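Trainee: Predicted structure and sequence below. I'll ask about it afterward.
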Amino acid sequence: MEYEELAFGGDDPGHEPGFGPWAAAHAKLLTICAAVLVVLGLAGAGGWYLYERSWLPQPPPDVALSPSFGFQVAMCGCDGMVAATVEQRQEAEAMLRALPQVASVEVQSGQERSEQLRRSFERIGDTRRAQSSSLPGDVLHGTLRRAEDFPSVVEKMRSAPMISTVSRSAANFWEGRAEAEISLCGKDFVSQATSGCQKVKRGEVTGMVTEKEKAAIVARLRDLPGVETIYFQDPGHALKLAKLSDPKSELDGTYPGSFYVKFSDPALARTITPAIGPMPGVLEVWPVLLKK
């Protein structure tokens, strides 16, 4: 077998450089190779750009939204209050079921509610609140036939015994789409009264979470195992969700937005509260509630 020799010069004066003639003879091959290298380089740069971009907080999933027809009637049972008896809860339930505006009613006991909260807080690694989750009052979960029927239901239930509150149920948009919500420090009273949002723990920063603090939160989330997607819910999306259950909902400018975090394996969400909860700019880490 004969091999083509490539010579790139040398000490022999009688040896003619061979690369020039070889390059001329293989110009088409060299052009193709150069093009391939350029394409591979661009593909690599593009892939890295997409990888970096995938770590940026994403907007909430763009899906069709439907009005929420849910509401809940909470029976008395809070600390310091006389708890409703079984008979009183049954009377309130019978009143609800008799209303033509109500399509369905489901009872959730205080024990079931407490268990739901316990499992939800455990899933995000908040052992303190998991152990203290106790909701003694029963709740009647109802479904309206029409959203505009809610005021009349509230009026009818005023005469029911031992009712604590009647409220619309928020649309659980994030169920199945995230395991945890990171509430950020805002200008609202709750934020300003919370130690984690006060300037003593935030390097003299006051008011809403800063862009620097948000960037640090995102960077810390990147280091957690199993984080699949980081979403940022801005005030516009939060208001859109609120209006699903109450069309008259408004935001007063104190809401700073929230991060929602999806893990590849929900079991890995246990790391989020210990890692993110103490960070500057974080009001609370909340679980996206598990189903009843």
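Mentor: Looks like it came in fine. Residues are numbered from 1 along each chain as shown.

Trainee: Could you use CA atoms for every contact and neighbour count after this?
Mentor: Fine.

Trainee: Run through the helices of the chain in chain order.
Mentor: Along the chain, counting by DSSP state H, helices occupy 19-25, 27-54, 86-98, 110-123, 127-131, 150-157, 189-193, 211-223, 235-245, 272-276.

Trainee: Those helices into CSV, with extra columns for mean neighbour count and distance to residue 288?
Mentor: CSV is the format used below for the helices of the chain (neighbours: other CA atoms under 10 Å; distance: least, CA to CA, whole Å):
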stretch, mean neighbour count, distance to residue 288
helix 19-25, 12, 65
helix 27-54, 12, 22
helix 86-98, 16, 27
helix 110-123, 20, 7
helix 127-131, 15, 14
helix 150-157, 15, 25
helix 189-193, 15, 20
helix 211-223, 15, 17
helix 235-245, 17, 15
helix 272-276, 19, 13
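
Trainee: As a markdown table, the ones you listed with distance to residue 205 would be great.
Mentor: Formatted as a markdown table, those follow (distance: least, CA to CA, whole Å):
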| stretch | distance to residue 205 |
| --- | --- |
| helix 19-25 | 65 |
| helix 27-54 | 29 |
| helix 86-98 | 48 |
| helix 110-123 | 29 |
| helix 127-131 | 27 |
| helix 150-157 | 42 |
| helix 189-193 | 12 |
| helix 211-223 | 10 |
| helix 235-245 | 22 |
| helix 272-276 | 18 |
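
Trainee: what's the closest of those helices to residue 289?
Mentor: Ranking those by proximity to residue 289 (CA to CA) places helix 110-123 first, at 5.6 Å.

Trainee: returning to what we had before: of the helices of the chain, which is nearest residue 171?
Mentor: Short answer: helix 235-245, nearest of the helices of the chain by CA to CA, at 6.5 Å.

Trainee: which residues touch that closest one?
Mentor: Residues outside helix 235-245 that contact it (CA atoms under 8 Å, 6 or more residues apart in numbering): 60, 65-70, 147, 168-171, 173, 249-251, 255-257.

Trainee: another structure for you, compare them:
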Amino acid sequence: MSFRDRQEPASGYEELSFGGGDPDREPRLQVWLRAHVRLLTACAVVLALLGAAGIGGRYLYERSREPLPPPDVPASARMRIVVHLCGQYVEAWSCIGRDEATDADGRAIAARMRAMPELTDVTFVSKEEDGRRALAYYTAIGEPERADELFFHASVEATLRRGGDFAAVSARLREIPGVVTVLRELPDVWAGKADLAVALCAEEERQPRGCGREDRRALAGAPASEAEKKAVLDRLWDLPGVERVYLRDREDLTWLKRQYEPQDPAEHVTPRTERTRQTFYVKLSDPAGLAAVAGAVKHLPGVGGVFPIGLSG
């Protein structure tokens, strides 16, 4: 048996070499790298830019989901007040020894208030109108049945030209037969800027609906945790139609209340639930989606309640 003679390369070395062999012959890889150094540099720069863009994009994405601070509120000398008239069934609105105020009583009280130089924009609100407002308020968040749980009464709304006159004016108004109490209202700075308020649980003696739920029983009486707050915020951003989300802290509310403190220290503001806790204020692209957004977040842990903006409840 014979074999074909093995042919050796003419030079005695392999054609492709990566560093071994002929010391006088430069490896082809080095030749290729030198020939394409600009291309490799450009690729390295592109990869670095892509990495930086990815990190920067993630940072911008996270920042874009942070809530905005509340809008600036210039202090106003004027103040809205509500004169509540005698009602029935609820002790807070009942007058000892007096029947429920009639529409005629309310209009007569409104007429007396219009004659007071300290007041302007006086409006009588009947018991029926109070009920219609409450129904619209709860219908907006998809809970019209809650209006059936309430008792309604008449009132008179007005604007006090100077907030410093509140103590003297309210004392005079409480002397009018048929008036049960006079309360101030904090200015509604969110009208036109937000459509929905999502109030978070707070550390208070009386908890709003939802903060004592079974799924956070271990946190009963505790404010919403940072994890709960972030989960609520993330859920809001994931919902269609959410354009902007603001966060109002207690510090912001404290500042606002101080601008409208009455002269009489015995008097105090009794703001609605969403105005006493950390609250997300949500602006929607279409307010018609308010009920759907409210329904998606009102049962989340850490949420004390949801409230439509611009409606009286």
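Mentor: Now that the structure is in, tell me what you want to look at. Keep in mind the model is a prediction, meaning the values are calculated, not measured.

Trainee: what TM-score do we get after superposing?
Mentor: Here the superposed chains carry a TM-score of 0.78, computed using TM-score structural alignment, normalised by the length of structure 1; 272 aligned residues with a CA RMSD of 3.2 Å.

Trainee: And the contacts of helix 235-245 of structure 1, which of them are buried?
Mentor: 60, 68-70, 147, 168-171, 255-257 (16 or more other CA atoms under 10 Å).

Trainee: Residue 113 of structure 1: which of those is nearest?
Mentor: residue 169 (14.6 Å).

Trainee: if I read this right, the closest one contacts residue 68, doesn't it?
Mentor: Yes. The pair residue 169 of structure 1 / residue 68 is scored as a contact, 7.5 Å apart, by CA atoms under 8 Å.

Trainee: check contacts around residue 297 of structure 2.
Mentor: Counting by CA under 8 Å, 6+ apart, residue 297 of structure 2 has contacts 232, 235-236, 303.

Trainee: Need the nearest residue in space to the counterpart of residue 181 of structure 1 in structure 2, chain neighbours excluded.
Mentor: Alignment note (TM-score structural alignment): residue 181 of structure 1 maps to residue 197 of structure 2. In space, and not counting its chain neighbours, residue 197 of structure 2 is closest to residue 281: 4.6 Å by CA to CA, 6 or more residues apart in numbering.

Trainee: Trace the one you found over to structure 1, please.
Mentor: Using TM-score structural alignment, the partner of residue 281 of structure 2 in structure 1 is residue 260.

Trainee: contacting residues for its match?
Mentor: Shown in contact with residue 260 of structure 1 (CA under 8 Å, 6+ apart): 178-182, 230-233.

Trainee: returning to what we had before: mind checking which of the helices of structure 1 is nearest residue 292 of structure 1?
Mentor: Closest of the helices of structure 1 to residue 292 of structure 1 is helix 110-123, at 6.0 Å (criterion: CA to CA).

Trainee: separation between the equivalent of residue 269 of structure 1 over in structure 2 and residue 139 of structure 2?
Mentor: Under the alignment by TM-score structural alignment, residue 269 of structure 1 pairs with residue 290 in structure 2. Note on residue 290 of structure 2: its distance to residue 139 of structure 2, by CA to CA, to the nearest Å, is 10 Å.

Trainee: that older thread, among the contacts of helix 235-245 of structure 1, name the ones in strands.
Mentor: 70, 168 (DSSP state E).

Trainee: Quick check: closest non-adjacent residue to residue 80 of structure 2.
Mentor: Distances taken as CA to CA, 6+ apart place residue 159 nearest to residue 80 of structure 2, at 4.4 Å, with adjacent residues excluded.

Trainee: same deal with residue 142 of structure 2?
Mentor: What sits nearest to residue 142 of structure 2 in space, not counting adjacent residues and going by CA to CA, 6+ apart, is residue 291, at 5.0 Å.

Trainee: The one you found: what's it in contact with?
Mentor: 139-142.

Trainee: Of the residues you listed, which ones are shared with structure 1?
Mentor: Compared against structure 1 with both residues aligned by TM-score structural alignment, their matches' CA atoms under 8 Å, the contacts of residue 291 of structure 2 retain 139-142.

Trainee: Tell me the one of the residues you listed nearest residue 65 of structure 2?
Mentor: residue 141 (23.7 Å).

Trainee: What does the closest one correspond to in structure 1?
Mentor: In structure 1, the residue paired with residue 141 of structure 2 according to TM-score structural alignment is residue 124.

Trainee: Which residues are in contact with residue 161 of structure 1?
Mentor: Counting by CA under 8 Å, 6+ apart, residue 161 of structure 1 touches 84, 88-89, 91-92.

Trainee: Trace it over to structure 2, please.
Mentor: Under the alignment (TM-score structural alignment), residue 161 of structure 1 maps onto residue 177 of structure 2.

Trainee: do residue 99 of structure 1 as well
Mentor: Using TM-score structural alignment, residue 99 of structure 1 sits opposite residue 116 in structure 2.

Trainee: Distance to residue 32 of structure 1 added to the buried ones among the contacts of helix 235-245 of structure 1, as CSV?
Mentor: As requested, those are exported to CSV (distance: CA to CA, whole Å):
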residue, distance to residue 32 of structure 1
60, 44
68, 60
69, 63
70, 64
147, 66
168, 66
169, 63
170, 60
171, 57
255, 56
256, 53
257, 51
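
Trainee: Distance check, the residue nearest to the spatial centre of structure 1 against residue 223 of structure 1.
Mentor: Taking CA atoms, centre = their mean as the criterion, residue 260 is the residue nearest the geometric centre of structure 1, at 1.8 Å. Distance, residue 260 of structure 1 to residue 223 of structure 1, using CA to CA: 16 Å.

Trainee: ok, now residue 247 of structure 1?
Mentor: For residue 247 of structure 1, the distance to residue 223 of structure 1 - CA to CA - is 39 Å.
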